[in-house]
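# Provided below for reference: sequence and predicted model.
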Amino acid sequence: MNYNNYIGIDISKGKLDLAVLNQEGELILYQCLNDKKSIIKCLGEIFKESNLSKEDTLIIAESSGHYINPLIWSIIAENYLLWIEDGYQIANSQGIRRGKNDEKDAEMIAIYGKRFSDRCQLVEASSECIENLAYLNSERELLTKEMVKYDQQLTDHKEYVKPSFYLSRKKRYTELIANLKTHISEIEQEMEKLIENDPKLSHYAKLLRSIPGIGKQVSIATIIATKGFTKFTDPRKFACHVGVVPFEYKSGSSIRSAHKISQRANKKMKSLFHLASLVVIQLEGEFKDYYLRKQTENKMSIINAIRGKLIHIVFAVIKRNEPYTKEFKPSFQNCTN
């Protein structure tokens, strides 16, 4: 779709800086508080003063965690067109920059939106549910790390600390771990309710969980990372994002290293698909057969190929809108390094 006007928004905790780039190429700056009421009022004034229409005006903002939620609530309530782009992507499209402030960032985002509008992926109603899932999932990860930390200390200290001191710490930590498990379980139940109440995401979750090795945590994390399969529609691009695609590093006749995985990746998603791979190689089927057949080769290369194939199957079941079946024959071609 072609747009005539663009609004770039730089988001901070307390305020939004907005840059309107109209079809004449003029840039007009605005500012408002970062709450739903103020945002709705400010956008209403902008559209009225500049005589903009919702159908041909694209609003662009960079992803900024939970600080972006008031903007999403406002956009959904008033039916504006919003594109949320990764901040790293925006920053690396601008070339060399000197100096920085919020107004300039808003202008940069508006210009980026105009330049790359053909790439835009508009926010849908499910986006609010996904943001809520992401918020709950971050809390779950935080509590899980705390639980593992306390559990590891109990294991590490057992043989090296005076028994009376160890037992008193063990009692306290055991109570903390039990409480954390309860809270984690409550969070997981809340996340499941969010998915169940959204027909589209509920359907996606069922499709993903039909795949061997893909359970609740991997399916939810994948839905969050792909923004409900709107941010990523190509399995190869998502595999790059996760960090399972090997790249070559050479210039002219100089070869810096063999093909290797990029460290610029979503490490959490990579670890989840790694665990899923370790599960499927224990189950009877093509994945186990492939693993056993390749045992003489580098183990991590084999696991990486399985991670890559799992990602391709994830996108295949979503695209076909059908659950995974045992008749599905995974091909490992182009999945190895």
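It's in.

# hey, let's count contacts and neighbours off CA atoms from now on
Noted.

# can you give me the strands for the stretch 1-150 of the chain?
Counting by DSSP state E, counting those that start in this stretch, the stretch 1-150 of the chain has strands at residues 5-11, 15-21, 27-33, 57-62, 81-85.

# Now do the second one and strand 5-11, the angle between them.
Using axes from the mean of the first three to the mean of the last three CA atoms, to 10 degrees, the inter-axis angle of strand 15-21 relative to strand 5-11 is 160 degrees.

# Past the helix ranked longest in the chain, which element shows up next along the chain?
Identified as the longest helix of the chain according to DSSP state H is helix 163-196. Sequence-wise, the next helix or strand downstream of helix 163-196 (DSSP states H and E) is helix 199-209.

# Name the residues of that following helix that are buried.
Across helix 199-209, burial judged by 16 or more other CA atoms under 10 Å covers 201, 204, 205, 207, 208, 209.

# Against which helices or strands is it packed?
Under the contact definition 3 or more CA pairs under 8 Å, 6 or more residues apart in numbering; DSSP states H and E, helix 199-209 sits against helix 163-196, helix 216-225, helix 299-320.

# Could you identify which of the strands of the stretch 1-150 of the chain is most buried?
Neighbour counts (mean count of other CA atoms under 10 Å) averaged over each of these peak at strand 5-11, with a mean of 26.

# orientation of it relative to strand 81-85 in degrees?
Using the same axes, to 10 degrees: strand 5-11 against strand 81-85 is 50 degrees.

# ok, and here's another one to check against it:
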Amino acid sequence: MPTTTSRRGLLFGAAALSGGALLAGCTSNESKDEDSGNKEQQVADEKPGKEVTIGFAGPQADHGWLNAINDNAKERAKKYADVTLESTEGSNDTAAQIGQVETLINKKVDVLVILPADGKALTQVGLKAMKAGIPVVNLDRVFASPQAYRCWIGGDNYGMGLSAGHYIGEKLKDKKNARVVELAGLDNLELTKQRSKGFDDALKNYPNIKKVARQAADFTVESGQQKMSQLLQAQKNFDALWNHDDDQGVGALRAIEQAGRDDFLMVGGAGALSAFQAIEADDGVLKATVLYPPTMAASAIDLARALGQGKGVSGMAEFEIPSFVTCYSAVVDKDNVEQYMPTGFK
């Protein structure tokens, strides 16, 4: 699944560099022959245009990826002289976040960007904003109704598993009776099920490979270490490991080092800076990670700004921004890690 560096690809491919890709660097704020009434497409650019106030309601930063979401949104907004960002205190409490969004509605912001603590629980306040004439950019955790948002942008959990499976598959395609194990995330989350399904579907293309074990962790360093230790004790011989999350991967790597194991390759997930650094050093089992890019928050700000200015997206024929943008789960290994290093989250 090749990545692309075309203008359109920078918007729709995952994890374009936060410094200048996606909508901002690839578009123009001026329509052609605008004064003459020409109806040619107007698209958003970094050049100052109509002033837009964007309300941002993000999560509590209790995880490296979630902290990066908040940082990406705030840093992106600073790039635009015509954007004012009204940011709430991050919260994972649904009632508190609903109240925060209602406050932003009452302030009559031009556009809302919301990563809901619970998509279903915040659907009604999304609907309220839309009915009030405030377009909503729904970030990652989707609302229960498409009427609650104008545009959704988020990651591809199934695609993460697919990319990880194909990467491992290609590395092991010539090995007879190859064995792989999986360190998943929280099993009660739909995203975990999607990641596992994508991984399993990819492995179907490699009949020489068998998944021999799977453990579910909790997206924490501690759970990653504990569950990886159990996997290592139960499986004395395997050729590859896919770990769903780079944060829990820190713990998994500790367990691997403590066990003195270096007889397999490991693929991570999400795109943490620590994972990138380990891949670049190339002195351990971690050889790649598949992205679930927090840069999607920067892209959400781009989309919100375009909505507030009534602009479209460069590289597309339509006059409006799309209603659904799924980021691509690119594989980062030693061949391209330098490119992605600036996007790594702590």
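Ah, there it is. Worth saying up front: this structure is predicted, and the values here are computed from it rather than measured.

# Need the TM-score from the superposition.
After superposition, the two chains reach a TM-score (TM-score structural alignment, normalised by the length of structure 1) of 0.27; 140 aligned residues with a CA RMSD of 5.9 Å.

# sorry, back to before: the strands of the stretch 1-150 of structure 1 into a markdown table, with extra columns for distance to residue 126 of structure 1?
Formatted as a markdown table, the strands of the stretch 1-150 of structure 1 follow (distance: least, CA to CA, whole Å):
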| stretch | distance to residue 126 of structure 1 |
| --- | --- |
| strand 5-11 | 21 |
| strand 15-21 | 23 |
| strand 27-33 | 25 |
| strand 57-62 | 17 |
| strand 81-85 | 13 |
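
# among those, which is nearest residue 145 of structure 1?
Relative to residue 145 of structure 1, the nearest member of those by CA to CA is strand 57-62, separated by 28.0 Å.

# that older thread, mean neighbour count and distance to residue 280 of structure 1 for the helices and strands packed on helix 199-209 of structure 1 - can I get that in JSON lines?
Below are these laid out as JSON lines (neighbours: other CA atoms under 10 Å; distance: least, CA to CA, whole Å):
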{"stretch": "helix 163-196", "mean neighbour count": "15", "distance to residue 280 of structure 1": "23"}
{"stretch": "helix 216-225", "mean neighbour count": "19", "distance to residue 280 of structure 1": "13"}
{"stretch": "helix 299-320", "mean neighbour count": "20", "distance to residue 280 of structure 1": "9"}
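
# Any idea which of these gets closest to residue 5 of structure 1?
helix 216-225 (29.0 Å).

# Would you mind getting the angle between the helix or strand following the closest one and helix 299-320?
Per DSSP H and E, helix 216-225 of structure 1 leads on to helix 235-242 as the next helix or strand towards the C-terminus. Helix 235-242 of structure 1 and helix 299-320 are oriented at 130 degrees to each other (the same axes, to 10 degrees).

# by contact count, what packs against helix 235-242 of structure 1?
Using 3+ CA pairs under 8 Å, 6+ apart, helix 235-242 of structure 1 is in contact with helix 267-280, helix 299-320.

# got the buried residues for it?
235, 236, 238, 239, 240, 241, 242.

# any chance you could map the strands in the stretch 101-250 of structure 2?
So, for the stretch 101-250 of structure 2 - with DSSP E, counting those that start in this stretch - the strands run 111-114, 136-139, 151-154, 178-184, 209-216, 240-243.

# Tell me which of those sits most buried.
strand 111-114 (a mean of 29).

# Give me the residues contacting it.
Strand 111-114 of structure 2 has contacts (CA atoms under 8 Å, 6 or more residues apart in numbering) with 52-58, 104, 134-139, 300-301, 304-305, 307-308.

# again, 6 Å this time
Contacts with strand 111-114 of structure 2, where a contact means CA atoms under 6 Å, 6 or more residues apart in numbering, come from 54, 55, 56, 57, 134, 135, 136, 137, 138, 139, 304.

# could you say what helices and strands the helix or strand the second one falls within packs with?
I take that to be residue 55 of structure 2. Assigned by DSSP H and E, residue 55 of structure 2 belongs to strand 52-57. Packing contacts for strand 52-57 of structure 2, counted by 3 or more CA pairs under 6 Å, 6 or more residues apart in numbering; DSSP states H and E, involve strand 83-87, strand 111-114.

# and residue 211 of structure 2, which of those is closest to it?
Judged by CA to CA, the one of those that comes nearest to residue 211 of structure 2 is strand 111-114, at 37.4 Å.

# As a markdown table, the buried residues of helix 235-242 of structure 1 with distance to residue 114 of structure 1 would be great.
Compiled in a markdown table, those are given as follows (distance: CA to CA, whole Å):
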| residue | distance to residue 114 of structure 1 |
| --- | --- |
| 235 | 27 |
| 236 | 26 |
| 238 | 25 |
| 239 | 28 |
| 240 | 26 |
| 241 | 25 |
| 242 | 28 |
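
# Tell me the one of these nearest residue 9 of structure 1?
Distance to residue 9 of structure 1, by CA to CA, is smallest for residue 241 among those, at 24.9 Å.

# Could you export the strands of the stretch 101-250 of structure 2 as TSV, including distance to residue 199 of structure 2?
Below are the strands of the stretch 101-250 of structure 2 laid out as TSV (distance: least, CA to CA, whole Å):
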stretch	distance to residue 199 of structure 2
strand 111-114	29
strand 136-139	24
strand 151-154	19
strand 178-184	9
strand 209-216	10
strand 240-243	9
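
# Nearest to residue 231 of structure 2, out of the ones you listed?
strand 209-216 (7.0 Å).

# From the contact counts, what lies against that closest one?
Checking 3+ CA pairs under 6 Å, 6+ apart, strand 209-216 of structure 2 ends up next to strand 178-184.

# other SSEs contacting the strand it packs on?
Helices and strands touching strand 178-184 of structure 2, by 3+ CA pairs under 6 Å, 6+ apart, are strand 209-216, strand 240-243.

# measure residue 181 of structure 1 to residue 139 of structure 1 for me?
Using CA to CA, to the nearest Å, residue 181 of structure 1 is found at 13 Å from residue 139 of structure 1.

# hmm, I was thinking of residue 200 of structure 1
24 Å.

# Switch the helices and strands packed on strand 178-184 of structure 2 over to JSON lines; also include distance to residue 12 of structure 2.
Putting these into JSON lines (distance: least, CA to CA, whole Å) gives the following:
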{"stretch": "strand 209-216", "distance to residue 12 of structure 2": "30"}
{"stretch": "strand 240-243", "distance to residue 12 of structure 2": "25"}
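
# wait, which of the ones you listed is closest to residue 151 of structure 2?
Proximity to residue 151 of structure 2 (CA to CA) singles out strand 240-243 among these, at 30.3 Å.

# Contacts for the closest one next, please.
If you take CA under 6 Å, 6+ apart as the criterion, strand 240-243 of structure 2 is touched by 180, 181, 182, 183, 264, 265, 266, 267, 268.

# Does the fourth one touch residue 212 like I think?
No: because the distance of 11.6 Å does not satisfy CA atoms under 6 Å, residue 183 of structure 2 is recorded as not touching residue 212.
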